[in-house]
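Enquirer: Quick check, what structure comes out for this input:
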Amino acid sequence: MTRALQGATTLYNTYWVRFPYGQVTYDKAVAHTKILIDAAKEAGVRRIVHISITNASEGSPFPYFRGKGILEKAVIHSNLSYAIIRPTVIFGHEDILINNIAWFLTKFPVFVIPGDGNYQLQPVFVEDVAGIAVNTGQSNDNMIVDAVGPEIFKYEELIRLIADRVQSKAKIIHLRPVLALFLSKFIGYMVKDVVLTRDEVEGLIENLLVSKNPPTGKTRLSDWLNQHADTIGTQYASELNRHYR
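Expert: Okay, the predicted model is just below:
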């Protein structure tokens, strides 16, 4: 790996796993990323641009956010020049979350919201994240930047916005989070995928996908949905097929 990085000046690291599956674990993802950081140092890489997540913390009770926090600390202590980019929920061409919400809304008669749906998220456009990464890669300053869009939605507002754009007739209902997770596992068997995880639900309910800082992305999800309503949700996007098989 060190040899592969020789001659590079900046490493853009996007590697991570959405959830543990089979032999894939968060601990292994952390270990592999630390190996990558060490290889970058040995290869003489000048700067690392590391993609993390909003509200990452090594003290987080949620393994996803905790793993991200551990790696942020590893990057900071690597002695490399660094930029840590913290996106929230990323949307855009071929994204999984927004696409699959639209797919479920058009394929099933009922859509389930865990809990009251009043928790918030702040989606960011994939090209805005890429632009932030490139711009920070050209700097010499160490920095941590939240990559967040200009709109903040309550979760139920987001679901109803997508439902409106794709002309869904599904009935939107609320279930206790534990029941919503159970139902997601049943649907997961149907689509042969992991639809939702406990970490994702609990992190969402704790408002970890919202930034306290000003927006850094410019693209509004509501505008993007208007432009792509006829293409999102036409096919289910499998996380397992894309990243685990």
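Enquirer: From here on, just use CA atoms for contacts and neighbour counts.
Expert: Fine.
Enquirer: so who does the spatially closest residue to residue 10 that is not a sequence neighbour touch?
Expert: Sequence neighbours aside, residue 47 is the residue nearest to residue 10 in space, at 4.7 Å (criterion: CA to CA, 6 or more residues apart in numbering). Contact analysis of residue 47 by CA atoms under 8 Å, 6 or more residues apart in numbering lists 9, 10, 11, 80, 81, 82, 83, 137, 140.
Enquirer: And this one, please, so the two structures can be compared:
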Amino acid sequence: MSGVNVGAGRVVTVFGGSGFVGRYVVRALARDGWRVRIACRRPDLAFHLQPQGRVGQIMAVQANVRHPESVAAALRGASAVVNLVGILAESGAQKFSKVQSEGARAIGEAAKAAGINNVVHISAIGADTQSASDYGRSKAEGEAAILAAVPTAVILRPSVIFGPEDDFFNRFATMARFFPVIPVVGAQTKFQPVYVGDVAEAVAVAIAGGAKAGAVYELGGPEVKSFGELVDYILKVTERERRVASLSFSTGKLVAGVTQFFTKISLGLFPTLLRMTADQVELLKHDNVVSEAAIREQRTLQGLGIAPQAIEAIVPTYLYRYRKTGQYQAQRLGA
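Expert: Okay, the predicted model is just below:
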């Protein structure tokens, strides 16, 4: 369903379009002929996306999902809405409930008030109103709020997303560069990494009408791997010999408590690379993979007509820089 001129010059507002996933979504929507309005807290951080489309096709406006009036303003004249706003950890005024629950509700209600029925909302596998994780609960609450306001909305739940700017493969590759031991909490927990370009394509297909209205899709790549296997793969690609220390969930929570304490007393100056929260440890207790029900009901990438990319086809293209000689690997003496 996606393709050139699907948007036919109509406006789609993309909340959170300046982030990692946003840049790929904006590119896919611009390719399909949409006029893309990127709504974000810092419009200046979205200026680099303008070359992704024709002159004047992509513009940024200021909006904050914690301020409903700015959300409504960002939707004026729009025909479709994409919500990519989400956080992995709380910081300052950025709370799970405010951003992922109440923020989604503000977008849904503003879309309803504007008469917009074409809404795509990015959630996450693991969204559950009964989750012990604040992240998981807020994601589920956001989904419910969007569907309550706009029953035709499409919900997309990806597993861990990978790509050149990701915060998963890059993070552990960086740790392998500096530390002799890589701590892993929940080494047996399973993930189904999905390529950011495939997630963006799913958004484009859904916004073009190629998804079931009101459905919840689960997005995963072609492979299921444990957390420990993924870290081993990162070490293999980056050619780093490091010890992987498997930590229990109880130990993980102790470590998370320490890093959260130092993050707080350092006023946020504690290295991001070393941060971990108790809520993230809670999430790691459950596998992050596409459910059997979603597969059976074709609520997957394949159900949207998308063949998912494998990590082996993409990840080495950006992790090579973490090798000792980076892009000059082939020029090493004796190579």
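Enquirer: Drop anything exposed from the contacts of residue 47 of the first structure.
Expert: 10, 11, 80, 81, 82, 83, 137 (16 or more other CA atoms under 10 Å).
Enquirer: Including secondary structure and distance to residue 41 of the first structure, could these go into TSV?
Expert: TSV is the format used below for those (DSSP: H, G, I helix; E, B strand; the rest coil; distance: CA to CA, whole Å):
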residue	secondary structure	distance to residue 41 of the first structure
10	strand	11
11	strand	10
80	coil	7
81	strand	10
82	strand	12
83	strand	15
137	helix	16
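Enquirer: quick one: which two of those are the most distant?
Expert: 80 and 137 (12.2 Å; CA to CA).
Enquirer: Can you work out which residues contact both of those two?
Expert: Listed as contacting both residue 80 of the first structure and residue 137 by CA under 8 Å, 6+ apart are 47, 48.
Enquirer: picking up where we left off before, let me know the closest of the contacts of residue 47 of the first structure to residue 175 of the first structure.
Expert: Nearest to residue 175 of the first structure out of those is residue 83 (CA to CA; 39.6 Å).
Enquirer: need the contact list for the aligned partner of that closest one in the second structure.
Expert: Aligned by TM-score structural alignment, residue 83 of the first structure pairs with residue 154 of the second structure. For residue 154 of the second structure, the contacting residues are 119, 120, 121, 206, 211, 212, 213, 214, 215, 216, 217, by CA under 8 Å, 6+ apart.
Enquirer: And for residue 187 of the first structure?
Expert: Residue 187 of the first structure neighbours (CA under 8 Å, 6+ apart): residue 195.
Enquirer: Recalculate using a threshold of 10 Å.
Expert: Applying CA atoms under 10 Å, 6 or more residues apart in numbering to residue 187 of the first structure gives the contacts 104, 181, 193, 194, 195, 196.
Enquirer: what do you get for residue 140 of the second structure?
Expert: By CA under 10 Å, 6+ apart, the residues touching residue 140 of the second structure are 100, 101, 123, 124, 125, 126, 127, 128, 129, 130, 131, 134.
Enquirer: just residue 180 of the second structure next, same as before
Expert: 240, 241, 242, 243, 244.
Enquirer: The counterpart of the fourth one in the first structure and residue 88 of the first structure: what is the separation?
Expert: Going back to what we said before, that points to residue 243 of the second structure. Alignment note (TM-score structural alignment): residue 243 of the second structure maps to residue 171 of the first structure. As judged by CA to CA, to the nearest Å, residue 171 of the first structure and residue 88 of the first structure stand 27 Å apart.
Enquirer: Next: residue 70 of the first structure.
Expert: Here the criterion is CA to CA. By it, residue 70 of the first structure lies 18 Å from residue 88 of the first structure.
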